[in-house]
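Peer 1: model this:
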Amino acid sequence: MTDANIETIGGREMRCAGDGCGMEDDGAVRGHLPTGYGTVGSAASPRGTAAAPRPSRLRAAPLAALLMASTAAVPLLVASTTQLRAAGPIVFDIPTGDLGGVLAQIGRVGAQPISFPADLTRGRRAGPIAGRMGVQEALTLALGGTDLVVVPAAGGTLTVQRRGPVPTGAAAPAAAGDIAAIDVVDANAGSPYGDRGFQAGNVGDTIRIADAPLKETPVAISVVTNETIRSQNVTNTLEAARNSAGVIVTPGATGQPRFIIRGFETSGFSVNGQQNPVTLQQQIPIDAVDRIEVLKGPTAILTGVNVAGGGLINVTLKKPTAETIRDLTIRYGTYNYKTIALDLGGGVPDLEGTTYRFVTSLNHADRTDLGYRDPSEFLVMPSVRWEGQDLTVSAGLRYIQTRAVPQARFGFRALDPETGIGAIYRIPGNGPGNPNSHYDGRELTFETEQNYHAGTLFGLFDVSFNNLFQHQSVRFVGDSFSFFNTNFGFTQSGVQTGFDTQVENISERLSMTLKYQDDFMKSTTKFGFDYLSYWSGARSALPAFLPDFDLYNNTPISPLISGPYDFTVRKSSNIYRGGYMVEKLDLFDNKLHILGMARWDWFNQNSQSLQFGVAETPSVSKNDALSYTFGALLDLPYDLGVYINRSEGRIPQAPVAGISLAPIGRTLNEFGLRSSMFDNRFRTTLSFFELTESPLTLILQGQAGFPEGIRIVNTAGLQSRGIELEGQGEILPGWNLTANVTRLWTRSLDPDGLGLDPSAGRPAYQGSLWTTYTWLSGWAEGITVGAGVRALTEFKVNQLGANSLFTLPGYAVFDAAIGYTSGDFSANLKINNLFDSHAFSLSTISTYLPIERGRHVLLQASYRF
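Peer 2: Take a look at the predicted model:
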């Protein structure tokens, strides 16, 4: 398609030819005009009405700054199911930008149609616009210091014009029939976090100020946006975290993924910022996921309960939206893997201010690549939100039913009994196991949130209160295998274990937020109290057999667990309480950003085991801990920023053999640079960090010669140092990229070298890259191609019981994809592990050497109706 006309709107180019136009905005706003007209695609806009033709679904980014057809005015038509909301105060948080873009965002947030001639905004800047105010007040701030004013026009539209008489037709609103619209749906349209394509907007749920812009936050947070996840055809939620620097995701022997973040092993993950202290096998179906957030370093200060590792992976789920969503998705892939998913959302008719979201999916396969039968996953996730003048209430349910299998593809290393030389065996086929083995899991979670705007305090602070309550009930029943490598050759002993685990969590998070702004600074202060109570009960049994597996044929097949067996029962009850304060200051015309946090937590932990009818003495632990963080980020010229931070976190330890253990500390020192390139469409972060573990106490049981067989060992912790570089966003119109590379050093601080070598399972270099290109015009318009690679260098593995290390080679895994979008239909074919690389994935101990999954294919098709 050739350009017939080019005009700059708000400092950007608009290209028109034939029946279509495209415009580039902050963060790559592009689109095409359909032949009809309707509503502008935005976070608050429905996708047309029955009276008007539905616009085609075309590629564009989420910021709607919009086009003119034959008139000189540029109307910003932002429809909403809550138009009356524009008359009252609204919370604005719009950064400094060109005047046209700022006006566009005011119109979208305030659900107010605004019209202005393009030449009035060209070359002008405005902002920041932050605080609770009306649309008129926000426009007055944006136009302050200019010769422009806002006047009412026909149909409720506000028109921006110069002071004094207006020449005939200069700023007259265009007729509705002359206004075309862009349906912005393909690049995170309507994202509540301001994500644009591959580039993330706000920090999200990883810290307590969720709407803080990521580029202004002096802590290391990586975000995998919804557009990135969709382009990669990801089906495993947690594997999407591989797009973040310093993050290793590898399969564990039990089926639960293992994470190593900045050199430290991490257990568990959080959902919507709610930390689950129990590591479960349940995962979140990918169709429920909006984005993945990775917080680097200590997390206790931010989430209340730290996890044992160098950071936290948070899964953010889809939420109610005013945008009308009607998406049907199907998938088909290797091993007859098939999915059908439905995503519905929008405003509720005749209920002012009410929006909803309903997501459901079902997937099933004939078997997995391990040989296990009938894995399946079922999701139902309804949610609703009501927004009044000062009160917002939301509620949602999440039900997940799973029949899953351990994702354990592995080899092992054994020693020749005569030579003592170790040999590594890659297990032929898909690995040993029972093709009937599985576990059944069910999760039911209820969550409700209330937010109340209390008004102004002392005429200075804008005050609001928030409460978030969650109740979660989970149960898993099934069996698993454990393997040993004590024998040499192709025979390996294993044991089958049955288990029945139940978990119940209750959490309450109360907070008060005070916002203040004047000509010198903007301040956000938050006080909060967290309460988390969880109970777990686990019952497990060892059958009276030790089957030998022929690794060539994966035989014999052992029966599933069936009673009667002697069960081991373990129960635990834990309560976490914590109070905190967060302060974010933006100074010097929004150039200096300071973040400070402090919290105090109280931990009460109780556990008890019952084995062979004999009850263990209950273990009780009570302790408390102080956590804090401080960081600052300074915006420099040429779209460059520099930041520093220091964080101190605490990890509560469960009592062992009745002995109470103090929390383990994590201290992070970090320095970094952030930059924006390509007209702020592509963002990079360079980080230098040092993460240190405090001294810890190890309780070793069954030690001969020690009182009651218990040996207490005090040892120094670990330390990791590293350099991370990551970038995400759009390089050229249609060309998106996310990439990262990490250089890591890990060492033990213990001079006696107690424990396993901390460098095991941690390669010196690792990185990943994923890029897509979409043709926006011409004969290939609508076609997208994608390619990616994950690579790492060689790594060490501990030889358990031998105090020695051996090395496994590095490797690279390549992926490729091709897709097509036309109107409301899109399709994507993804080939993972394109060259069928058979490599050992990362592991720390030789008893379990996971293998990368071989080549597999997935076709995904979506239709918006």
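Peer 1: can we go C-alpha only for contacts and neighbour counts from here?
Peer 2: Fine.
Peer 1: show me where the stretch 201-350 of the chain has helices.
Peer 2: Under the criterion DSSP state H, counting those that start in this stretch, the stretch 201-350 of the chain contains helices at 226-231, 300-303.
Peer 1: now the second one, please; I'll put the structures next to each other:
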Amino acid sequence: MNILTIYPHLDGSSRDAIWSAPRTVLGSAVAAAVLISAQGACAAEPAQIQTRAGGASQEEIALPAITVTGRKDKAITEGTGSYTTAQTAAATHLPLSLRETPQAVTVITRQRMDDQQLNSVQGVLENTTGVASYQSDSERTSFYSRGFLINNVQYDGIPTVVGNIVNGSGIGSVDTAFYDRVEVVRGGSGLLTGTGNPAAAINLVRKRPTREFSAAAALGAGSWDTHRGMADISTPLSEDGSIRARMVGTYQDGHSYIDGYKPKRKSIYGIIEADLTPDTTLSLGYDDQDITPKGATWGGLPLWFSDGTQAQYARSENYAQHWSHWNNTLKTAFAGIEHRFGNGWKLRAVANQYRTQYDAELLGLIGRPDRATGLGSFPYGAYPVALAAEGRSRQTTFDMMASGSFELLGRQHDLVVGATSSRRTASQDDIAPFYAGVAPVNVHDLSPAFPRPNFDAMASIPTRTRIKQSGVYGAARFSLAEPLKLIVGGRFSNYDIDDAAGGTSLNYKKNGKFTPYAGLIYDIDKTYSAYASYTGIFNPQTDFRDIKGNVLTPSNGKTREIGLKGAYLDERLNASVALFSTQLDNAAQMVAGTTTPAGAQAYLGADGTRSRGIELDLQGELARDWNLYAGIAYFKAQDGDGVRLNSQIPRTTAQLFTTWQLPGEWSKVSLGGGVKWQSRFYQAPNTGTSSLGGEQGSYALVSLMGQYAITKKTSLAVNFNNLLDKKYALQKGDFDTVSYGAPRNVMVTLNYRY
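Peer 2: Reported below is the predicted structural model:
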């Protein structure tokens, strides 16, 4: 509980001095007017303030106090204007500063999302240190960190399977308007998530209601007739604010740089919080996201001609038809209760149900057409390939956690313990990819158009899956000495899956799997700390089968990491450098040209997969009104045979974005800009899904933004992306096709805040 005592009769300049001062103790007479007590004690007596008149006489003034009580969450970024946060629990469920967390952590704040117009999770992750994206087509984007696929997603710290994330769809299109921040913890996350790859964990932290009325709205228009609207209202439902609610809604549609492709999404989020007692808070919420694009693409266009040369296309070219679509609906209902005990301990229980539904009908092109005619004759030429699929899933999760401090051997330590249980059911019906036509398509003009196949008359392959997970976890932070802290913990997990697909079935069960966590932090001084950590994780591989059709046993990963962190300007600027080494055994590895008895791609479990690298991260405020985010990441990864791991993603990535509010008479103007750079990536010939391969060289994308404050409540912002109009491939070589990224584009947004 924080208590703030304010003396309203101070003149304006004195109040400005108070609020603009650094967040440390103010060493002046004015500082006596503000008292913040983290202990929840009573407010101070009215201060005695000495003022000078004409530099000679003194006058003593006694001012009455106004006391406001309330809880303050240090992790919240909304309204701070900051590019960093004072606290995060994303790594261990212990509330720690970034400098106290023994893992590489990046936090994308509300302010940065607004400044850069990062309106989707894909936009956020593509601007996050150490995360690389691989976009197969308009709807499927996979995200990688340290060479491994990211398959750990959390909402408010609760693990959730989002869409069909293994195949890359689901999370990228999720709208970010609902979230206060996005936290990315790199390395193993088995302590909290139980299962997954040693890549990273993404935590989407929702906005919460405020005790005072507030409202925000945004209207945007941009390239290709893109339109976006957002409304956000938070209001107390009782006079004292003990019951409060918030609702956020978005709508976005328009055309695209890709011919015939029309992305569209709408979403709504609502939450109610009620203080049942001064120490107990109940929350209920629901969100719904509908992603309904028209003309959705499936893969790219044929990359290779029959003579072995590469084809070149305009970025807008597309063979997806008007009937092509890939619709996704994501719905979440959640409830939570939190009780705060008088001794500082906290008990939290959360129930969460997450539902998805999708429906897809798609058409793509594969083959090697004739260079001169664009056609060719069998086996050469580009032929249409189609598929259809529909499915739904439901995941119900319960989590209970207790956290607080205790004393031992004369020192204060921290502890968190919890238990999680989840059950996920999923069903899908797929019409496997098939050649939709026998006549080749002319790739020079992408003709003729192709009518919708009669999917309704085709037999589908049903798949039914049930996954049950449970686990208990705990972590303790021991103060070994004044500058030395040790975090140790672990998780015992149980995993049970039943899967039936195409007439075959399997059951896999694993009980009592232990996942360790350890971190050591040494405070060099008040600015710098050094750390070392060890994290583990395991990943059931039920999506991958060997040449006999058997499911692969789980992979096991472990990450060793050392680093140096710094917190500057009263923690308004955070910096870190991390060195890591990751090993993954029994990792699923595609066996090129080999299928299972059911005709699916065959895999084998390979030991000795390793990744090593370095990451540098800088986030926060360099000076007053000057925000900065910068990051560089490099890794080197190979499998047990020494073959480059996931060569389709770049080894080095770098991001820079900064904004500056001009001083003095120009203070209504804010300017910003940034650059994203990545090294080359390629598909090697005769590996994975590529026969001839393909390579994209390194490239950089430049962005600019400007904002003008029309009034204190209204502002106009302009964002330019890919300012230099760089042409680059999103993927090159996957199924011997290519697809391109967006050309230069602009978005103009009118913002209102009350």
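Peer 1: pretty sure Thr595 of structure 2 contacts Gln601?
Peer 2: Yes. Taking contacts as CA atoms under 8 Å, Thr595 of structure 2 lies within contact range of Gln601: 4.5 Å.
Peer 1: and the longest helix for structure 1?
Peer 2: Determined from DSSP state H, the single longest helix within structure 1 is helix 99-109.
Peer 1: which residues in the stretch 251-400 of structure 1 form strands?
Peer 2: Applying DSSP state E, counting those that start in this stretch to the stretch 251-400 of structure 1 gives strands spanning 258-261, 264-266, 270-271, 274-275, 289-296, 311-317, 325-333, 337-347, 354-364, 376-387, 391-404.
Peer 1: ditto for the stretch 701-850 of structure 1
Peer 2: According to DSSP E, counting those that start in this stretch, the strands that the stretch 701-850 of structure 1 contains are 710-715, 718-732, 735-748, 765-774, 783-792, 795-799, 804-808, 811-822, 825-832, 849-850.
Peer 1: and the longest helix of structure 1, how far out from the chain's middle?
Peer 2: Chain-centre distance of helix 99-109 of structure 1: 27 Å, with CA atoms, centre = their mean, to the nearest Å.
Peer 1: quick one on the thing from earlier: the strands of the stretch 701-850 of structure 1: which one's closest to Pro320 of structure 1?
Peer 2: Comparison of the strands of the stretch 701-850 of structure 1 against Pro320 of structure 1 by CA to CA identifies strand 825-832 as nearest, at 22.9 Å.
Peer 1: how much does that closest one deviate in direction from strand 783-792?
Peer 2: For strand 825-832 of structure 1 against strand 783-792, the angle by axes from the mean of the first three to the mean of the last three CA atoms, to 10 degrees is 30 degrees.
Peer 1: what's strand 825-832 of structure 1 packed up against?
Peer 2: Packing contacts for strand 825-832 of structure 1, counted by 3 or more CA pairs under 8 Å, 6 or more residues apart in numbering; DSSP states H and E, involve strand 811-822, strand 856-864.
Peer 1: can you list those in CSV and add mean neighbour count and distance to Asp757 of structure 1?
Peer 2: Formatted as CSV, those follow (neighbours: other CA atoms under 10 Å; distance: least, CA to CA, whole Å):
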stretch, mean neighbour count, distance to Asp757 of structure 1
strand 811-822, 19, 22
strand 856-864, 19, 34
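Peer 1: can you put these in a markdown table and add distance to Gly537 of structure 1?
Peer 2: As requested, these are exported to a markdown table (distance: least, CA to CA, whole Å):
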| stretch | distance to Gly537 of structure 1 |
| --- | --- |
| strand 811-822 | 40 |
| strand 856-864 | 38 |
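Peer 1: nearest to Gly431 of structure 1, of those?
Peer 2: strand 856-864 (16.7 Å).
Peer 1: where in structure 2 does the closest one fall?
Peer 2: Residues 745-753 of structure 2 are matched to strand 856-864 of structure 1 when aligned by TM-score structural alignment.
Peer 1: aligned counterpart of Tyr452 of structure 1 in structure 2, please.
Peer 2: So, by TM-score structural alignment, Tyr452 of structure 1 is matched to His339.
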